[in-house]
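*Asks:* Sharing a model prediction with you, sequence too.
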Amino acid sequence: MYPEIRAILDDAEERYLRLEEIVALKHHVSSFAQRLQVYEVLRDNEIAIFQPIADQLLVAFPQHKQETIERALKNWLGTLRYCAMAMLLNNPMFLQHRLLEWLTDIIQVHQTQGIDTTLYQFLITRLPEILAEEQMALLQPFLAQVEQAVMGTCSAATVPA
């Protein structure tokens, strides 16, 4: 559930909602419908989003084994799914706890920082071709959250300790 909705409902547990709480609740319900639409677009277009990215990665990284690129793609398929769910729930902590705590470790262990950085760039270039501007705006904060975590991992991996 949306943390904001839960807070409104918890605060009004033994009373009726005040006018400003009703207005806020209506806003969150309206926002949920928009977020659900974006979620469905991402779900329905997953292959259309990632196939061109996969093709670009094979060209950009011919020196890497195909299985390494496939592993990175699989991680980013999951990453976008988690971003979509966090966006639907409007909950950055969902993304933090469900994805980012293990994704950064996976990137370091498999030493795919270069592939992951490039894949992220391809993804943020591809998504606006699929999503409308206002849809992209709903997803963007969660992509930025991933970028901050992943690019921090990539930077840390290239800086000697």
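*Replies:* Perfect, I can see it now.
*Asks:* Going by C-alpha atoms from here, please, whenever you check contacts or count neighbours.
*Replies:* Will do.
*Asks:* what sits against residue 87?
*Replies:* For residue 87, the contacting residues are 35, 39, 138, 139, 142, by CA atoms under 8 Å, 6 or more residues apart in numbering.
*Asks:* I'd assumed residue 83 was in contact with the last one.
*Replies:* Yes: Residue 142 is in contact with residue 83 according to CA atoms under 8 Å; the separation is 5.6 Å.
*Asks:* wait, what's in contact with the residue nearest to the spatial centre of the chain?
*Replies:* Central residue of the chain (CA atoms, centre = their mean): residue 83, 2.4 Å from the mean position. Counting by CA under 8 Å, 6+ apart, residue 83 makes contact with 95, 139, 142, 143.
*Asks:* this is the other structure I want to compare:
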Amino acid sequence: MLTQLSRLSVEADGRYAIAEELHFLKGYIQSLDQRLSAYEKIRAAEEQIIRQVEAKMRVIDPNLFTNASGDFTETWKRDIMQLLRYAAAALLCNEHDHLREGLLLWHNTIAKSYQFERTCRITFEVMPEVVKQYLTPQEAALFYPILELNHILLT
């Protein structure tokens, strides 16, 4: 949203924006209540979401959080908390590009260097199952593309 508003500001400099240029704004305003609600629910349930995701992942593979260096559960929790917060912010502001170009590409480099790709893949396969317990179907429909972007870029 902020990127689109900035782009519109440059493109419509010195003139009124035409209806087609304002279309994204109308769509955003129509979904704002759902975005705010979903953001607040994710914020309130952050710890439970992460705990449930971890538990489901341990059922899939009890050794998923162990590598040659030892147990990296705390590192995973810290990283997933950060990713969940940025994903919620991207949902609120409708800023998928900023999320992709900044945080996710950086996390992708880290995941590859530490060989966490499998853990990332399973995380973002499990997370939508957990998150849907906290969101309405309409809110989830707004949030799932962001989780899918995380899944694609981190695996």
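*Replies:* Received it, and whenever you're ready, just let me know what you need. Quick caveat, the model's predicted, so the values are computed rather than measured.
*Asks:* Tell me how they score on TM after superposing.
*Replies:* The TM-score (TM-score structural alignment, normalised by the length of the second structure) is 0.78; 151 aligned residues with a CA RMSD of 2.6 Å.
*Asks:* which among the contacts of residue 87 of the first structure gets closest to residue 152 of the first structure?
*Replies:* Within the contacts of residue 87 of the first structure, the smallest distance to residue 152 of the first structure is 15.3 Å, found for residue 142 (CA to CA).
*Asks:* Roughly how far does that closest one sit from residue 10 of the first structure?
*Replies:* 26 Å (CA to CA, to the nearest Å).
*Asks:* same question, residue 96 of the first structure
*Replies:* According to CA to CA, residue 96 of the first structure stands 24 Å off from residue 10 of the first structure.
*Asks:* The two: who's more crowded?
*Replies:* Taking neighbours as other CA atoms under 10 Å, residue 96 of the first structure and residue 10 compare with residue 96 leading, 19 against 10.
*Asks:* what do we get in the second structure for the more buried one?
*Replies:* Aligning on TM-score structural alignment places residue 96 of the first structure opposite residue 100 in the second structure.
*Asks:* you'd agree that match is up against residue 149?
*Replies:* Yes: counting by CA under 8 Å, residue 100 of the second structure does reach residue 149; the two are 7.5 Å apart.
*Asks:* Helices along the second structure, start to end?
*Replies:* All helices of the second structure, identified by DSSP state H, fall at 2-11, 19-60, 73-93, 96-99, 105-113, 117-131, 137-154.
*Asks:* Indicate which one of those is closest to residue 66 of the second structure.
*Replies:* Of all the helices of the second structure, helix 73-93 comes closest under CA to CA, at 7.7 Å.
*Asks:* In contact with residue 51 of the first structure, which residues?
*Replies:* If a contact means CA under 8 Å, 6+ apart, then residue 51 of the first structure has no contacts.
*Asks:* gap between it and residue 143 of the first structure?
*Replies:* For residue 51 of the first structure, the distance to residue 143 of the first structure - CA to CA - is 19 Å.
*Asks:* likewise residue 96 of the first structure?
*Replies:* Distance of residue 96 of the first structure to residue 143 of the first structure, computed by CA to CA: 12 Å.
*Asks:* same check, this time on residue 109 of the first structure
*Replies:* 22 Å.
*Asks:* same thing with residue 99 of the first structure?
*Replies:* 12 Å.
*Asks:* more crowded one of those two?
*Replies:* Using other CA under 10 Å as the criterion, residue 99 of the first structure and residue 143 rank with residue 143 on top: 21 against 18.
*Asks:* aligned partner of the more buried one in the second structure?
*Replies:* Residue 143 of the first structure maps onto residue 147 in the second structure, by TM-score structural alignment.
*Asks:* repeat for residue 2 of the first structure
*Replies:* Using TM-score structural alignment, residue 2 of the first structure sits opposite residue 2 in the second structure.
*Asks:* if I read this right, its match contacts residue 96, doesn't it?
*Replies:* No: using CA under 8 Å as the test, residue 2 of the second structure is too far from residue 96 to be in contact (10.7 Å).
*Asks:* Between the two, which has more neighbouring residues?
*Replies:* Neighbours were counted for residue 2 of the second structure and for residue 96 using other CA under 10 Å; residue 96 has more, 18 against 11.
*Asks:* which ones are touching that one?
*Replies:* Contacts for residue 96 of the second structure were tallied using CA under 8 Å, 6+ apart; they are 90, 146.
*Asks:* quick one: the closest residue to residue 142 of the second structure other than its chain neighbours from residue 147 of the second structure, how far?
*Replies:* Nearest residue to residue 142 of the second structure, sequence neighbours excluded (CA to CA, 6 or more residues apart in numbering): residue 91, at 7.0 Å. Separation of residue 91 of the second structure from residue 147 of the second structure (CA to CA): 10 Å.
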